[in-house]
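Student: attaching a predicted model along with its sequence, questions to come.
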Amino acid sequence: MKPLLLRATLALCMLPVAWLAAEGIGSLSLAWKASRTPIVLREQFHCEYDPDLGWMNKPNWRAPNVYGPGIDLNTNSQRLRGTREHALGKPAGTYRVLCLGDSFTMGYGVADDESYPARLEQACPGLEAICMGLGGFGLDQAYLWYRRDGVKFEIDTLLVAVIDGDFYRMVALEKATESPKPQLELHEGRLVVTNVPVPNYFVRPETFSGGMSLWKASALYRWISGRSKPASAPAAPVAFRDMPFAPLARAVFEQLRDLSRERGQRLVVVYLPVRNEAVIGRTPLCDEWLAPMLRELGIDLVELIPDFKALTPGRLNTHYLADGHYSELGNTLAAAVLLRELRRLDPGVPR
């Protein structure tokens, strides 16, 4: 072998070693784990594959101490949080609210009777709250879940609770086949569901994409990518109304509004402040886009930020868990605000 060719071959062989040295074994180990971890892994202890929605609660599931000693998670035969079964027809003399949302509605991190739907029911005898929340769901999945299963229940109010992340979860990945969820698209102004049946990430074998994710997570890849692209000025901030999720979310709310009118039920959207929003005392996504859009659509909006903002910093910390979800106190406050606002909007709510 010629000396020049030999040196070139040795240099190529040393590239992986140099990459490992540049990255550090520890950081690459974390990236490798992340590249091989299904997106829905956090929910796998109480969920199973659902071809329409991606994942769903297992029925009649018991998970004792799942969030800590004495903090259990249970589901009923209807795949809803808690052990009680809900009749499809509304019980006589009962005001019924269906709480639709993500992990904040499900009560991630707290016991069955400490979620805000449970606290809402406890604070108001004569009110029944159906807890229809599931971790990791975006507004799109919650909407599809309600269309499939939630419409079976006769209710007085459909309460759709959202956080800012629920809208970003609506944005499709570059490759739909690598997404463990259905995707909503607008075709000539009409909502269309794609990527169904959803790829089953609960049994999905590891593929080469894991290695590619590892490579793309590395500093060396980012350095090479940066060197190969011309420098450019920072991109201007994109207004929320111009985000990819905005037209999809608007169409979802229009559908829920029209469906609620047909069914003779009230529709209320609730914006739940996450910790950083409570700290700064404002909700940019809601203030700048969601609230004006819902006013235009004639949909009631309840914002919890004034009540969370009123807490002192020390008290505010007690209302959130370390992972950012509401603590028992946070859920209790959310329920109190919701009950107050529901009574303001509807004289039929028990007092």
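Tutor: Perfect, thanks for sending it.
Student: can we go C-alpha only for contacts and neighbour counts from here?
Tutor: Fine.
Student: check which helix or strand residue 12 maps to.
Tutor: Per DSSP states H and E, residue 12 falls inside helix 3-23.
Student: this is the comparison structure:
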Amino acid sequence: MNRKLLLWLMVPFVGLLLSEPLLRLADPPGLQYYRRSKMVHAYHPDYTISLRPSTSEYLDHPSGLWEGQFTVNSYGMRDLEEPQPGRSKTLCLGDSLAMGHGVGDGLNFCHLLKNRAGSLQVLNASVDGFGTYAYALRTEEVVSQIDSVKTVLLFPSPTDWWIPKRFRERGILPDDEKDLMRKDDAAYKNLFRAQFKATEWFYSLQALKLSQEQLQLRKTIFANDLLTFVESLGKRSPSEALRASTAHLNDALIRKPSRCSEQKTIPSMTCPEPLPEGLLCSDSEPDYEPLPEFTQQNLNRLIHFTRAKGIRLVVVLLPMQEEEIRCAAHGKFHENGLYAVQARRFFKEKGIDVIELMPYTKSMCRTEVPEKEQRIGDFFLREDGHLTELGNRWAADALMSELSKRGLYPEAR
């Protein structure tokens, strides 16, 4: 009996050994992005995920949304240059948006600031997946490694401590909640480390993990969509419900032939852009709610550290959700802006300078020259939320304008 059990247990192990060289040799295009992205990241014992020092990979997103070289310097920063001793430095600190997910080397807004900063060196210490806990630890780590850090530009993200209900229902949690679980649960932290290392060593295990995550995500999305559809049927008459059910099955199960001859017409553009159907805006900001206790602890730690070191901390509220921007274009507000309300109030009460770039979003809609018309959607990766090359140039211009007003770039040009 024990021998049979042992043989059954050997089957997946043998399968893993056989599939590993085949996967590495084939390097399937659908997995290349995830594998190469994995190789520019490393496990970090304190804040879980970091960028792997002195690495460079060409990333080509499978959706076709973006591609480019992703280079990490010897200090684990997404940067093409090393810190220069004795030179005054400004650190960009944030998650994937500030790190530059969505663009190749040299095109992220933090890097674009370098060309206008004079003798000041701008370095990007951001890492995707960071929350406020990692912000505090990463700042302490970098300041202990390099000299002359004068300013830290912090780019808080909506997913640091808050997340829309529809994402939470899919099992996606804010970064701070995940960090709190890892911080207090040794078993969880050890399991995460083992999983990260195993998928780093074995291509086949990473492929299995990606498949499992995709299946789970699709299952959750399907369940949510089905529940919403069933609830909508209950509000209709029997005949309407039957027609809706037939249409739903048609759309879900029957693939309609594409008509290549049909020409897509682009509607004439006006500024501000009309609000999309279903987007709900309000006349006042979302009601203030205090930040979670864990988040406050982390941000207070960051504030105290930078003040003790004589470093100026500046918080930048960079609009990164189309709902907020579209509502703001009409002088209104969206509920997704709650994180910005919370961050603004918290940091201003602590005497920290807060830069708000929302007013600059008015320049996203332009119709002066037909060949160069711009829409809000042109600044963000479709269904992703990260900045495109155009979006990064916009952010760099807006940020430089605000930094110059504050005298943070006396040699700016």
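Tutor: Looks like it came in fine. Because the structure is a prediction, the values reported are computed rather than measured.
Student: if we can go back for a sec, which part of structure 2 lines up with the helix holding residue 12 of structure 1?
Tutor: When structure 2 is aligned by TM-score structural alignment, helix 3-23 of structure 1 has no counterpart there.
Student: hmm, who's touching that helix?
Tutor: For helix 3-23 of structure 1, the external contacting residues (C-alpha atoms under 8 Å, 6 or more residues apart in numbering) are 28, 218, 219, 220.
Student: now do 10 Å
Tutor: With C-alpha atoms under 10 Å, 6 or more residues apart in numbering as the test, helix 3-23 of structure 1 has contacts from 1, 24-29, 215, 217-221.
Student: now do whichever residue in structure 2 pairs up with residue 258 of structure 1 against residue 352 of structure 2, distance only.
Tutor: If you follow residue 258 of structure 1 across to structure 2 using TM-score structural alignment, you land on residue 304. Computed with C-alpha to C-alpha, to the nearest Å, the distance linking residue 304 of structure 2 and residue 352 of structure 2 is 11 Å.
Student: neighbour-wise, which of the two wins?
Tutor: The neighbour comparison of residue 304 of structure 2 against residue 352 (other C-alpha atoms under 10 Å) goes to residue 352, with 16 against 12.
Student: so the more buried one touches residue 346, yeah?
Tutor: Yes: under the criterion of C-alpha atoms under 10 Å, residue 352 of structure 2 is in contact with residue 346, at a separation of 8.8 Å.
Student: in structure 1, which spans are strands?
Tutor: For structure 1, the strands defined by DSSP state E occupy 47-50, 54-57, 62-63, 73-74, 95-101, 127-133, 157-162, 183-187, 190-194, 266-271, 300-303.
Student: show me the one of these that comes nearest residue 349 of structure 1.
Tutor: Proximity to residue 349 of structure 1 (C-alpha to C-alpha) singles out strand 95-101 among the strands of structure 1, at 6.4 Å.
Student: same for the closest one, what does it pack against?
Tutor: In terms of contacts (3 or more C-alpha pairs under 10 Å, 6 or more residues apart in numbering; DSSP states H and E), strand 95-101 of structure 1 is packed against helix 103-106, helix 116-123, strand 127-133, helix 139-148, strand 157-162, strand 266-271.
Student: go again using 8 Å as the cut-off
Tutor: Taking 3 or more C-alpha pairs under 8 Å, 6 or more residues apart in numbering; DSSP states H and E as contact, the helices and strands that strand 95-101 of structure 1 lies on are strand 127-133, helix 139-148, strand 157-162.
Student: let's have these in CSV, adding mean neighbour count and distance to residue 289 of structure 1.
Tutor: Formatted as CSV, these follow (neighbours: other C-alpha atoms under 10 Å; distance: least, C-alpha to C-alpha, whole Å):
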stretch, mean neighbour count, distance to residue 289 of structure 1
strand 127-133, 23, 24
helix 139-148, 20, 15
strand 157-162, 23, 14
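Student: going along the chain, name the helices of the stretch 251-351 of structure 1.
Tutor: Using DSSP state H, counting those that start in this stretch, the helices of the stretch 251-351 of structure 1 run over 275-280, 284-285, 291-297, 305-309, 313-317, 328-345.
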